[in-house]
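S.K.: Sequence and predicted model, in that order:
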Amino acid sequence: MLDLTAAAAAAAVPDRDGHESGDAARAGAELRQAQLDRAYSEILQEVRIAQCGIQFLFASLLALGVTPAFSGSTGLQRIVYCLALAFAVGAAGTLLAPAAAHRLMAGRPVREQLVRAAHRYLVAGLVFLALAISSALVLILDIALGATTALTGGGVALAWFALLWLLGPLRVRSRTRSCAG
C-alpha cells in the first residue's frame, strides 16, 4: 500500500520537552499534503494511459458485434465476445472512477481517502483490462485459428499481464523492502 506517513512524521521535529512545535507540525502537514497531491497526480496520469487502451478495445469490440461476419459466429464465440465486452465495461468503469470520485469530493479534506480509493480503482481497472484484452484475443484467435490455439493464446496473454503488471512489481517491492530494512 502507499506509505505516505513516514516523511510527514520525519518532518515533525519535537521541541526540548518532546512536543512538536506548531511550525514543525504545520510543515509536516504541508509535506504530507504535497505527497498526497503528487501521489494522486501520478495515479490520474496512469489512469489516462490505461483509458486510451480500454477505449480503443471497447470501440473495436462494439464494432465487431455489428459486422456481417460476426453474424456467423459460434455460440462459444458469442460467449467470449460477451465476456470481453463485459470486462471492457468493467475496465472503463473502474478506470473512470478516480475522476468521478475526484469531482464529487472536490474541495473536501479527503485527499488521503481519495488517493487510497483511486489506487484500488486503478488496480481493479487493470485487472479488468487484462481480462478484456485476453478474452478479445481468445475471440480473434478462435475465429482465425481455432479454439485450442485461442485458449492457449488467451492463457499466455493473461500470464504475461500477470508477470508484467503483478509479479514483477511485487518482486521489486519485496527487494526494496529487504534492502531498506
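M.R.: Sure, I can see it.
S.K.: Please count neighbours and contacts with C-alpha atoms only from this point.
M.R.: Noted.
S.K.: How far away from the center of its chain is stretch 93-111?
M.R.: Computed by C-alpha atoms, centre = their mean, to the nearest Å, the chain-centroid distance of stretch 93-111 equals 15 Å.
S.K.: Contacts for it, please.
M.R.: Under the contact criterion C-alpha atoms under 8 Å, 6 or more residues apart in numbering, stretch 93-111 has outside partners 33, 36-37, 44, 47, 50-51, 114, 117-118, 121-122, 124-126.
S.K.: For residue 142, see how far away the spatially most central residue of the chain is.
M.R.: Using C-alpha atoms, centre = their mean, the residue of the chain that lies closest to the mean C-alpha position is residue 122, 2.5 Å off. Separation of residue 122 from residue 142 (C-alpha to C-alpha, to the nearest Å): 30 Å.
S.K.: Then residue 152?
M.R.: For residue 152, the distance to residue 142 - C-alpha to C-alpha - is 10 Å.
S.K.: More neighbours: which of the two?
M.R.: Counted by other C-alpha atoms under 10 Å, residue 152 and residue 142 do not tie: residue 142 has more neighbours, with 21 against 13.
S.K.: which SS class is the residue nearest to the centre of the chain?
M.R.: helix (DSSP: H, G, I helix; E, B strand; the rest coil).
S.K.: and it, what does it touch?
M.R.: Residue 122 makes contact with 43, 47, 94-95, 98, according to C-alpha under 8 Å, 6+ apart.
S.K.: I'd like those as TSV, with neighbour count appended.
M.R.: Shown next, in TSV, are the contacts of residue 122 (neighbours: other C-alpha atoms under 10 Å):
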residue	neighbour count
43	17
47	24
94	25
95	29
98	23
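S.K.: another one to put next to it:
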Amino acid sequence: MWGELIQEVRVAQMGVQILFAFLLTVVFTPKYDTLDSTDQTIYIVTVVLGAAATGALIGPVSLHRLVSGRRIKPRAVEWASRLTFVGLVLLLATMTSSLLLILRVATQDGYVPWLVTAVVVWYLLCWFGIPLWTRRRHTTR
C-alpha cells in the first residue's frame, strides 16, 4: 500500500507545487498593486492554503523517511493516507480560491461565483464522489 500511496501523492504534489510557485510570483507583478482589498485578501488566503496543501502533500515523504526501518509501516501508511486526504482537501480549497481570484480579476461579471461553484462541484464529483460511490458499490462485505 505504501508504494501506491506515494505514487498518488506524486501526482498531487506536482500540481500543488506548480500552483504554489505561480501564486508566489503574483505579489511581485505590477497588477497586484491595482487589486482591491477583497482580491488581495483572496490572494493571501490562497497563498496560505497553497502552503498548507504543499506541506500536507509533502508530509508523507518526510514521514516515510523518518520512520523507515522502524517496523511501523502499517501505522505510517495510515498517517500518510490521512495527510494525503487533508492535502487533497486543501488543494481543492487552493484551486477554488485561485479560480475565484483569477476570474474576479479577468472579469467583473456576476456569473463568476456560479462558474466557480460549478467547477468546485466538478472537483468534488471527480475527487470524492465517484471514488466513494465506486468504493461503496464494489466493496464486498
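M.R.: Now that the structure is in, tell me what you want to look at. The structure displayed is predicted, hence computed values, not measured ones.
S.K.: which part of structure 2 lines up with stretch 60-78 of structure 1?
M.R.: Residues 22-40 of structure 2 are where stretch 60-78 of structure 1 lands when matched by TM-score structural alignment.
S.K.: What remains of the contacts of residue 122 of structure 1 once you look at structure 2?
M.R.: Contacts conserved in structure 2 for the contacts of residue 122 of structure 1, counting by both residues aligned by TM-score structural alignment, their matches' C-alpha atoms under 8 Å: 47, 94-95, 98.
S.K.: and which of the residues you listed is nearest to residue 26 of structure 1?
M.R.: Of all those, residue 98 has the smallest distance to residue 26 of structure 1: 28.0 Å, by C-alpha to C-alpha.
S.K.: secondary structure element for residue 48 of structure 2?
M.R.: Using DSSP states H and E, residue 48 of structure 2 sits in helix 37-67.
S.K.: next one: residue 149 of structure 1
M.R.: Using DSSP H and E, residue 149 of structure 1 falls in helix 147-162.
S.K.: mind checking how far stretch 5-13 of structure 2 is from the chain centre?
M.R.: Centre-to-centre, stretch 5-13 of structure 2 and its host chain are 12 Å apart (C-alpha atoms, centre = their mean).
S.K.: you'd agree residue 51 of structure 2 is up against residue 20?
M.R.: Yes - counting by C-alpha atoms under 8 Å, residue 51 of structure 2 touches residue 20, with 6.9 Å between them.
S.K.: Just give the number of residues close to residue 91 of structure 1.
M.R.: Neighbours of residue 91 of structure 1 (other C-alpha under 10 Å): 29.
S.K.: Now for residue 46 of structure 2: which residues touch it?
M.R.: 23, 93-94, 97-98.
S.K.: which among the contacts of stretch 93-111 of structure 1 end up buried?
M.R.: Buried members of the contacts of stretch 93-111 of structure 1, counted by 16 or more other C-alpha atoms under 10 Å: 33, 36, 44, 47, 50-51, 114, 118, 121-122, 124-126.
S.K.: of all the residues you listed, which comes closest to residue 179 of structure 1?
M.R.: Of these, the one sitting nearest to residue 179 of structure 1 (C-alpha to C-alpha) turns out to be residue 36, at 24.8 Å.
S.K.: Regarding that closest one, what is its secondary structure?
M.R.: With three-state DSSP as the basis, residue 36 of structure 1 sits in helix.
S.K.: which residue in structure 2 lines up with it?
M.R.: Under the alignment (TM-score structural alignment), residue 36 of structure 1 maps onto nothing in structure 2.
S.K.: Isn't residue 36 of structure 1 up against residue 114?
M.R.: No - in this structure, residue 36 of structure 1 is not within contact of residue 114 by C-alpha under 8 Å, at 9.2 Å.
S.K.: For residue 94 of structure 2, give its distance to residue 134 of structure 2.
M.R.: With distances taken as C-alpha to C-alpha, residue 94 of structure 2 is found 26 Å from residue 134 of structure 2.
S.K.: Which one's more surrounded, those two?
M.R.: residue 94 (25 against 11).
S.K.: Mind telling me what that one corresponds to in structure 1?
M.R.: Taking TM-score structural alignment, residue 94 of structure 2 has residue 132 as its aligned residue in structure 1.
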